[in-house]
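>>> Have a look; sequence and predicted model below, questions after that.
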Amino acid sequence: MRALVSIFAALLIVISVYQLSFTYFVNSHESAMEAKAKTQVARLYPQSAAQKYPGNKEVQASYQDTLDQAFNARRKKLLDSSKDTKITPWGTTYQKAKESELLLGLDLQGGISVTMDVALDGLIKGLANNSHDAQMLQALNLATQKKQTRSGNLIDLFAESYKEINPSGKLAPLFSNSGRNKLTFDASDASVISYLHDQATAAMKQTYLILENRINQFGVASPNINLDDAKGIITVELAGATDPERVRKYLQSSANLQFWEVYNLGEVAQSIQSADKALQNYLNGVKVDTTAKTDSAKKDTSTTAVNANPLLHAIQFIQPQQDPKTGQPHYSAELGVVRLRDTGLVNSYLSNPIVKNNFPQDLKFLWGKQMTDEDGKPLDVFDLYAIRTVPGTEKAKIEGSIIENANQDFNPTTGEVVVEMSMNKQASKAWADMTTKNVGKPIAIVLDNIVYSAPNVSEPITGGNSQITMGRGRGSNQQSITEAQDLANILKSGKLDAPARIVSETVVGPTLGKAAVHGGMMAFGISFLVIFMLMLVYYNTGGWVANCALILNLLFTIGVLSALHATLTAPGIAGLVLTVGMAVDTNVIIFERIKEELTRGKSYPVAVKDGYRRSLAPVLDAHVTTLLTALILFYFGLGPVLGFATTQILGILLSLFCGILVSRLITDFYTNKNRHFNYFSAISRRIFTHKAFKFIEYRRVAYGISVVVLILGVSSFFHGFKEGVEFSGGRSYIVNFHKPINQEDVRAALKKTLTGTEPEIKTYGSQEQLDITTDYKVKELGPIADSTVLATTFQGLKPFLPDGVTYSEFITTKYLQGNVKVEPSISEELKSGAVKATIFALVVIFLYIFIRFRDWRYSLGTIIALLHDVFVTLAVFSFLKDAVPFTLEIDQHFIAAVLTVIGYSMNDTVIVFDRIREDSKLMKGASNGEIINKAVNDTLSRTIMTSLTVFLTILILFLVGGEVTRGFAFAMLIGVITGTYSSIFVAAPFLVDFAKRRPLGQAQEAVKPAAKSNKVTA
């Protein structure tokens, strides 16, 4: 056995060191390339910003941006050119070593993480025989609304909604089609729902595969994509991605390419005038007949200053230019342009029946791409187009999966960046007919309802070739080139039958990532040193055994993470810090038992042997309960919380191996040479010796405290909590103002711009950096809504930013350090998952304790203690949410903390229970109170020591670990204190009052009658 443990430990050491060596060599190579890049840039720009432009801070800042861009470009070029360079002694290239290094999550290096909801509403419409059936569309809309506030998949919600709208209606007539599927006209609703589920699963897998193909071409080092069939969501993590807008476009494109005929301003000028007047009357409260067409404008011909010409004010219509040859007016393809902040208003106007009824029935409004300047920076304006649909439908003349090939190129005449496309045979013929009929007129080329370009047709186009114009010049606009390459890849990857829409998004700038790494590593290093010294101070030379186990535990945990290509996140570092505190827990249990055996007069070899043997059961129980909650967190968690759960699971398993087997191996190796570790120190001899505290006698007081806790816990639900954006839905922006800012001034300014909302403002690390959360336009979906909210927020923040900062500069990581967006639908899913995880954890622990101790009283005592701990944490987060100088939010990190607290509290409680069970067999005839008092006193030293080690590590994480994990650390601090209290004063004393009729040692077994004796008594 010892030989096997030695071999396995040696293998783990070799594997861990080998895996981590790649990280070392990669960092060394990248540092060398950075130094080389700095040297080369310094030759090109010998003067610093301050030297070149003394006294002019604005010009200095601009010049420094130039230097930074030059450095980043040079560094990237050097790294790209050295991919095949061998950087390890055994000949591994930089590219291969980079693939094997320890991966850092996006919260540590910056990047973007998104949760995408596979949109099945379009799929359901496509599968229906009549996609314009009024009841079907009503049911689909109702199901979509339900999904915003309820968990569940869209198909089941659709079936439920259809029954509500049409109780006697059958689904089969909507979807049966002998030529396309096996559904008959009289098929049952269950068969139809099963068919829709099968089609949805296939569509989701197709969407997943296409998105996987797209992100593999995106160019980040370690892309990660996962599909959850049950929830219908796809999660994508792109650590190191630096262009969030590009990622959004790349992932959300369904590749639905369409070619439309266009209405120009001259053709709809009269309709615009009529619609404008009708809207003006409507906004002023004048009664209007919505069924009328242009007559609506005649209802009231008076002119009023209130709401005058609303359409003409919101949309800047592009007036025609006179053709110098013919003298005729020349109309552009665009109707007009709209400012970004007005797009929501214009959408509401154009969707109003009062306005729609004044335009031709085959007219449909579409937005163009966000306009950019010559440098490719986004402007706050959008083009508005009026396209012509096929009569009686909303379809284009050419649409669908029509592209056989696409690639980025340049227009040989103008030098503009274009995407060249070749169509299939069927589309080629339709394209030739369409261009023949529209010579001299524009045709809008639309992708996913966004107009990319609308060129004039100069002559019929045969052969099926066409192009989309993207930018202004060869090499002068790298952003247009990149965008064209992305678009070509999207078109080649194919159309998505079930497109995915971003419902949750987290963007982390590199500055925040560096701060998270710095804080996490500081917390980790300080925690390690504190626990290392504490073991030596309290356990004398025996502390070296615990410290060796601690070092190996951490080495193995990080090495296995690297070998599994797992991603280390900020919560993952928090998990490592917690592992430091809990890794010595096994040794503390064992050492305390060895000390007991030595105190009883046993020799060192016997005491060590008995100490390890008798500690095995409580050690396993304590770690299994903590492992169960970690597994539950891993199953229900999303995003960075998964990193914490993964680290915790590995730490627990390796803690058992190092604490039991490796520690015993080290101890035996030392004692075989007739030497022994000393487990007593001057401090440990004086603390908790001859303990005889009467805990049971004070249980009534503890019950009273628990009742107060219960009342406060229940009251917290009425008092309310501060929900994080993950659970409340909305958008959150972390903004660096580069100077101290007054929160109240910012709040007052944003209330004026973000109308109808109460934005939440809090500091994030310093007074110069604020975290701004708002639910402004939270129910409006799509990229335009996101851009509108961000632009409106910028308008409110503009007075607090340095003079001259433009919107384009604001959205860079210099000011916008990071942002989070969560739609209400996914926030409900997260809340539902959190509740399920907590309840499931309590049920699993109840069952484990019942199976392990075979006595329901132990299980009930455990659950009451755990509920006590949860209620205390909830009460603190509710009643102190506005009283502390840091954020107390209910989010995924809080749920992770609660589940960890449950596991940790169980760790304490089960140790006490194990000792009660052991003592109940030894103390025959003693009362339950005496047994429990002795058990609590015997384990008190261990309880205090393990609580102290965990408390110290979490306290250090709270103080220096950074903003990302501060709320988690605070919840854990509360949990450690309450968990220790509940184990001693709630769980154990509870057994006294519920074991009056049956001694604890008899468990669930019935009292058997005495066996008949064969002896004959006189």
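It's in.
>>> going forward, measure contacts and count neighbours with C-alpha atoms only.
Will do.
>>> ok, how many other residues are close to residue 21?
18 (other C-alpha atoms under 10 Å).
>>> Leaving out chain neighbours, which residue sits closest to residue 717?
Spatial nearest neighbour of residue 717, excluding adjacent residues (C-alpha to C-alpha, 6 or more residues apart in numbering): residue 878 at 7.9 Å.
>>> ok, now residue 866?
Excluding its sequence neighbours, the residue lying closest to residue 866 (C-alpha to C-alpha, 6+ apart) is residue 902, at 6.0 Å.
>>> give me the element the residue nearest to residue 717 is part of.
Assigned by DSSP states H and E, residue 878 falls within helix 856-879.
>>> Quick one: distance of that helix to the chain centre.
Remark: helix 856-879 is offset 28 Å from the chain centroid, using C-alpha atoms, centre = their mean, to the nearest Å.
>>> packing partners for the strand or helix carrying residue 789?
Using DSSP H and E, residue 789 sits in helix 783-797. Contacts defined by 3 or more C-alpha pairs under 8 Å, 6 or more residues apart in numbering; DSSP states H and E place helix 783-797 against helix 343-350, helix 743-753, helix 807-810.
>>> buried sites along it?
Judged by neighbour count using 16 or more other C-alpha atoms under 10 Å, the buried positions of helix 783-797 are 784-785, 787-797.
>>> right, and residue 506 touches residue 116 too?
No - between residue 506 and residue 116 there is no contact, the gap being 12.0 Å when judged by C-alpha atoms under 8 Å.
>>> Show me the common contact partners of these two, please.
Common neighbours of residue 506 and residue 116, using C-alpha atoms under 8 Å, 6 or more residues apart in numbering, do not exist here.
>>> And here is the other one:
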Amino acid sequence: MNRYPLWKNLLILGVILASLLLAWPNLYSQDPSIEITAARGAEVTEASVGEVRAALENAGVPVKGIEVREGGKLLIRFAASSDQLKGQEAIERSLSARYRTALTLSADLPGWMRAIGLKPMNLGLDLRGGIHVVIDVDMDAALDQALERNLGDVRTQLRDKKIRYQTVTREGARILIKFNDAESRDAGAKALSREFQDLTVQTSQDGDQYLVQASLPETEQQKIKDFALEQNITTLRNRVNALGIAEPSIARQGERRIVVQLPGAQDPGRLKEILGATATLEYRLVDTEGSVADAVAGRVPVGSKLYYERDGKPILLKRRVIVTGDQITDASAGFDGQSGSPAVFVNLDGQGARRMRDVTTENVGKPMAVVFIENRTTTETVDSKPVKTTRKVEEVFSVATIREPFGSRFQTTGLDSSNEAHNTALLLRSGALAAPIQIVEERTIGPSLGQDNIDQGLFSVLIGLGLVVIFMGIYYRVFGMIANLVLLLNLVMIVAVLGALGATLTMPGIAGMVLTIGMAVDANVLIFERIREEIRIGNSPQASIAAGYNKALSSIIDANVTTLIAAVMLFSFGTGPVKGFAVTLTIGLLTSMFTAITCSRAAINLLYGNKRLKTLPV
């Protein structure tokens, strides 16, 4: 009666073994480590490894291991946090400013685990440490950009309709168009109202001047602000994902702010460099006819613009842009097939590809330049107060002769290093920010504080588990010990699923684990009490076991489904910490259904199935 078929027992055993294997990496320690990356224009090489090793030896700091990782990163492991801090001081004193150091934690896994892709759970900001940043979005700049676009579109529309006008200017939050007569004014107002439905168009007269005012209504201004904020969130998420940080949290806060939480990141400089950068490219033809010397002296030819290459050499380029960064659909870093130098491979959209093909077809044999444009924010001390200033930097980093026509895909060379090529491709691929941003709050949580949270959370789980184990063992005897065994298995499976899904464990997640312990054993309590009731009414032990599991199943499912509905609502409407609690609770509900019903039944079947029993140790 109470016996599973062989295939079912083997399936349960396979699930248990797989869970143990996936949870195994979490038993290994997280070593205090330092991650070294190269700043712009530098690379981590074997010489860098030697410098780091020599600096640590001279400072008398013991090292557990040094390894070079993918992406040009150097990881130094230490046995204690005190050695980690001393090592960072020694490295920063010895290495030049071209290298950045970041404190982190790194799991000390065996090679075979890494080879098959096993890894421990991702830990949240409160457990692992990391960076918490609050970003303010310049909404006024977003409105200014929208008005500037409308300003150019208004001029183009009036010219296309062949409506004569005197001037088109911008005064604050409105566009003012002056006409010579009322007929032109009325025609212009009618054309603009039909073409620009998002603008409020009004006509007026000031003496002999006939005016049309176009302005953005409040509802449209709010739409522009909301779009700028959402676009910036999307762009920041793309950039953070490209950095390889596990489970970043990027969320809107209020009307104009964005909160970014990066677990495990310990390098605010690197973060601000990537998040705040607004890089793009422009492709322009070189003006080979104009005089560079005259341009430097202030006599720039009409239709051209003076630029400077990275080495400071002046160069004259055509004002007309071939393609811009917003026409780039994808970008990746690599190396030039002929010279082996770092390169960025660029893909253009349909319009940009046609434009590039037409220009390169007409200008074979002529030079074309690539202009790198970036807004850089620097902090200077003025009157003993830090003052942030943002300046637009335009550099020509590549000038090459057009050998043959090309269109949608091509490469750009002339970069200083593969690290710069990677960063440039990252910024181009993630898109430009819709409005400028400024970091207004920044907190770095060290790994040592995270370890304290882990220790306290683990202690709470052990206390809760220990009390449940003692109660179940005393009250339900052998059956209670089986329930304790599957309860431990339930915790193992939760950890395994979190690691396999790449989910992040936070302090609220640990709270979800503690709650799951009580809910998981509750299912066994219902089953065992039902078995007791069946025995009291005179059923045989074997029939009581079968009836206990069968009759308690509906109550267990009802209880778990109602809790699951609450967890889904918490995940749908909650924020970061609440979502972490909901995820862990949901996983715990699903695993407890398997362990409390299927696994405990399998264990009881193996011990008492198809045996003549007079009593049950329950």
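Here it is on my side, so go on. From a predicted model like this one, the values you see are computed outputs, not experimental measurements.
>>> any chance you could map the strands in the stretch 301-450 of the second structure?
304-308, 314-324, 328-335, 342-348, 367-382, 385-401, 409-412, 437-445 (DSSP state E, counting those that start in this stretch).
>>> With the first structure overlaid, how far apart is the last one on average?
On superposition with the first structure, the average gap between strand 437-445 of the second structure and its aligned counterparts reaches 6.0 Å (mean C-alpha distance after the TM-score superposition for the first structure).
>>> what's the matching residue for residue 488 of the second structure over in the first structure?
Here residue 488 of the second structure is matched to residue 551 in the first structure, going by TM-score structural alignment.
>>> Please identify which helix or strand holds that match.
Going by DSSP H and E, residue 551 of the first structure is part of helix 542-563.
>>> chain center to that helix, what's the gap?
Distance, centroid of helix 542-563 of the first structure to centroid of chain: 29 Å (C-alpha atoms, centre = their mean).
>>> Then stretch 246-257 of the second structure?
For stretch 246-257 of the second structure, the distance to the chain centre is 11 Å (C-alpha atoms, centre = their mean).
>>> And for stretch 631-638 of the first structure?
That offset, for stretch 631-638 of the first structure, works out to 13 Å (C-alpha atoms, centre = their mean).
>>> Could you give the residue range in the second structure aligned to it?
The aligned range for stretch 631-638 of the first structure is 568-575, by TM-score structural alignment.
>>> Identify all contacting residues around that stretch.
Stretch 568-575 of the second structure is contacted from outside by 578-580, 582-583, 586, using C-alpha under 8 Å, 6+ apart.
>>> Of the residues you listed, which pair is most distant in space?
Across the contacts of stretch 568-575 of the second structure, the longest distance by C-alpha to C-alpha is 12.2 Å; it joins 578 and 586.
>>> ok, those two, which is more surrounded?
residue 586 (23 against 17).
>>> Would you enumerate the residues in contact with the aligned residue in the first structure for the more buried one?
Residue correspondence to the first structure (TM-score structural alignment): residue 586 of the second structure is matched to residue 649. Contacts for residue 649 of the first structure were tallied using C-alpha under 8 Å, 6+ apart; they are 627, 630-631.
>>> and of those, the nearest to residue 210 of the first structure?
For the contacts of residue 649 of the first structure, the nearest to residue 210 of the first structure is residue 631 (30.9 Å; C-alpha to C-alpha).
>>> Would you quantify the distance from the closest one to residue 649 of the first structure?
Distance, residue 631 of the first structure to residue 649 of the first structure, using C-alpha to C-alpha, to the nearest Å: 7 Å.
>>> Now the residue nearest to residue 866 of the first structure: which helix or strand?
Here residue 902 of the first structure sits within helix 892-922, counting by DSSP H and E.
>>> got the end-to-end distance for stretch 104-115 of the second structure?
22 Å.
>>> for the stretch 501-650 of the first structure, what spans make up the helices?
For the stretch 501-650 of the first structure, applying DSSP state H, counting those that start in this stretch gives helices covering 510-539, 542-563, 570-583, 585-599, 604-636, 640-656.
>>> closest one to residue 158 of the first structure among the ones you listed?
With C-alpha to C-alpha as the measure, helix 604-636 is the member of those nearest residue 158 of the first structure (25.5 Å).
>>> got the buried residues for the closest one?
604-605, 607-608, 610-612, 615-616, 618-634, 636.
>>> ok, now stretch 833-853 of the first structure?
833-834, 837-838, 841-842, 845-846, 848-850, 853.
>>> how far is that stretch from where the chain is centred?
25 Å.
>>> what's it aligned against in the second structure?
So stretch 833-853 of the first structure sits over no part of the second structure, by TM-score structural alignment.
>>> which residues touch the residue minimising distance to the centre of the first structure?
Nearest residue to the geometric centre of the first structure (C-alpha atoms, centre = their mean): residue 639, 4.0 Å. With contact set as C-alpha under 8 Å, 6+ apart, residue 639 of the first structure has these partners: residue 113.
>>> any idea how far residue 502 of the first structure is from it?
With C-alpha to C-alpha as the criterion, residue 639 of the first structure and residue 502 of the first structure are 14 Å apart.
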